[in-house]
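> this one's structure only:
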């Protein structure tokens, strides 16, 4: 395997796929604490047997295949998910296309063809609720029952609770939709983040004394509209700021836009790609009767954001670098 985090796809030649690996299987949307427990189990199994550990995941998310017309708020797109997985210590990821053929593959065929014959796995770690194969017949118990005959090790991780509440991608989406950033951060094991290219806006912020870096998020993003304390990343650089996500009701009530004012920064970011981590929720989006009232509130928002960020020094998601990709 090429040093670094390697991405293996359905088109990757068999000769380029390492055999005998241990895999952590899941959709891994958000790579939250429950996912990380599965990954930790795979890493431990790999270390015990001197084998590299990989994630096995699916794109697009199976929900997108089964319900193509239903809006899907993903916590992490494919690129963000792979960067988070790369930050866990895994050697790489196997990204399987979830299409009609894979949806129709029986659980037994998936085990024997995809996992044993193609990947040659020696161990599998899954969460207690992971299902796979046609009709979701595949289950952790099926893997456990098949393990002795296949000569592989299987580890099933129980659910993870925080204050007696189960951690799940759905619970995190709900927390973000309600502006409960602290709850989302706790379940993720770090701040939720988005990534996007800085685009030109209406330049209103510059006139108000608050020039912003604007990023258009996915149309299905379910984050609550409001004002947030954020930490932005550009390469290895970290920049604190305050951000508004919403429709700008004081001005145009337009399409949702993420507008980030970075403290003590005067550079040009147009065309740059920023990671933006959400550290704290400050308030809901409001409509103001005057520009003066809006600017006064923005001053207060900035002060609140600075205080929240000072209480969370260094908080930023641990992102790994994808050094190679087997296509």
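Cool, got the structure. On a predicted model such as this, the values are computed, not experimentally measured, just so you know.

> When you work out contacts or count neighbours from here on, use the C-alpha atoms and nothing else.
Noted.

> Have a look at the protein and report its longest strand.
With residue count as the measure and DSSP state E as the assignment, the chain has strand 273-284 as its longest strand.

> what's around residue 296, how many residues?
Taking other C-alpha atoms under 10 Å as the neighbour definition, residue 296 ends up with a count of 10.

> Buried ones in the helix or strand harbouring it, by neighbour count?
Under the criterion of DSSP states H and E, residue 296 resides in helix 291-310. Buried positions in helix 291-310, judged by neighbour count with 16 or more other C-alpha atoms under 10 Å: 294, 295, 298, 301, 302, 304, 305, 306, 308, 309.

> got a list of contacts for it?
The contact list for helix 291-310 (C-alpha atoms under 8 Å, 6 or more residues apart in numbering) reads 208, 227-231, 240-242, 279-280, 282, 288.

> on that earlier part again, now the buried residues of helix 291-310 in CSV, with distance to residue 147?
As requested, these are exported to CSV (distance: C-alpha to C-alpha, whole Å):
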residue, distance to residue 147
294, 62
295, 63
298, 59
301, 56
302, 56
304, 54
305, 51
306, 53
308, 49
309, 48
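
> which residues sit in contact with residue 31?
When contacts are counted by C-alpha under 8 Å, 6+ apart, residue 31 touches 81, 84, 85, 188.

> this is the comparison structure:
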């Protein structure tokens, strides 16, 4: 997938695409519906299927003091967009210039003059331009004036609930990583550089890889069964997110214990995929009690992940 920053100086070969526009945080099933439509339009017109994303999320620009639980930082978002079939992505830096553009200016300067779009796909609730004054109907009318097509995708959901980034965040805030995965169409993951810690896990027989979650992350505290990807290898593991109430009740940290791994991960980048929530965080009266519970947690995580691997193998064999 080709990635371009901004809308100025876009090379001729990158212009004229069919593009979906949005924040695409999580690249959930609603976003995937937009991508499917943009690919269909691209195939019909014989052009490339693309996406236009805003970075950072506009809410971070307008409300910097209110941290946003970002589901997919830009590198992860771009990976997912490519997986779902996007061929070209334009990343628009969301700052003062873009925030001050009227809806008409955004269309004329960014979409037409900058990107030369041939077709646009948006969600039914898409708003754009200064004060979020532009909507789907206005974009359709502007498309007629400037010569590009517009497709508006209706709400996508299940059981009466519309798939949205906010709904996914709400599921994760309750620890319901399986519910989040149902909305996402893939499991939620975090990635980061392994940091040094207090090495308490090592003393208990469970050395952990510690990574920082993003600003605003609101995942429920507790124990999770996880997959860990590192340098092309996948490991099963158990992850703890919490404030370590047995020790210091400090800032939240994500600690991951990899099963059947013996090595040094400090300074390395790992990816953690959340499979199932096992239990909530709590304080233990002694280290022995904590160690006994860790034994139980890891045994349970192993059961969950072994069953998951078998189910995946069965699906692949059909």
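Thanks, I have the structure now. Computed from a predicted structure; not experimentally measured.

> which residue numbers in structure 2 go with the helix holding residue 296 of structure 1?
Counterpart in structure 2 of helix 291-310 of structure 1, with TM-score structural alignment as the criterion, is residues 287-306.

> Over to stretch 205-225 of structure 1?
Under TM-score structural alignment, the counterpart of stretch 205-225 of structure 1 in structure 2 spans residues 201-221.

> May I have the distance across that stretch, first residue to last?
Stretch 201-221 of structure 2 has its terminal residues 17 Å apart, counting by C-alpha to C-alpha, to the nearest Å.

> so how far is that stretch off the chain centroid?
Put simply, stretch 201-221 of structure 2 sits 19 Å off its chain's centre (C-alpha atoms, centre = their mean, to the nearest Å).

> what comes into contact with it?
Counting by C-alpha under 8 Å, 6+ apart, the neighbours of stretch 201-221 of structure 2 from elsewhere in the structure are 66-70, 169, 172-175, 190-197, 199-200, 240-242, 253-258, 265-266, 280-281, 291.

> repeat for stretch 50-70 of structure 1
Outside of stretch 50-70 of structure 1, the residues that reach it under the criterion C-alpha under 8 Å, 6+ apart are 20-28, 39, 42-43, 45-46, 72, 78, 85, 90-99.

> Show the residue spans covered by the helices in the stretch 201-327 of structure 1.
In chain order, the stretch 201-327 of structure 1 shows helices spanning 204-208, 291-310, with DSSP state H, counting those that start in this stretch as the criterion.

> related to what we said a few turns ago, the helix holding residue 296 of structure 1 vs structure 2, average distance?
Between helix 291-310 of structure 1 and its aligned partner residues in structure 2, the average distance after superposition works out to 1.3 Å, using mean C-alpha distance after the TM-score superposition for structure 1.

> what's the nearest residue to the alignment partner in structure 1 of residue 182 of structure 2 if we skip its chain neighbours?
Residue mapping for residue 182 of structure 2 onto structure 1 gives residue 186, with TM-score structural alignment as the criterion. Excluding its sequence neighbours, the residue lying closest to residue 186 of structure 1 (C-alpha to C-alpha, 6 or more residues apart in numbering) is residue 162, at 7.9 Å.

> and what of residue 253 of structure 1?
Leaving out its chain neighbours, the residue that sits closest to residue 253 of structure 1 by C-alpha to C-alpha, 6+ apart is residue 247, at 4.6 Å.

> what about the one you found, distance to residue 219 of structure 1?
Distance, residue 247 of structure 1 to residue 219 of structure 1, using C-alpha to C-alpha: 12 Å.

> who has more neighbours, these two?
Applying other C-alpha under 10 Å to residue 247 of structure 1 and residue 219 shows that residue 247 carries more neighbours, namely 18 against 12.

> The more buried one matches what in structure 2?
The equivalent of residue 247 of structure 1 in structure 2 is residue 243 (alignment by TM-score structural alignment).
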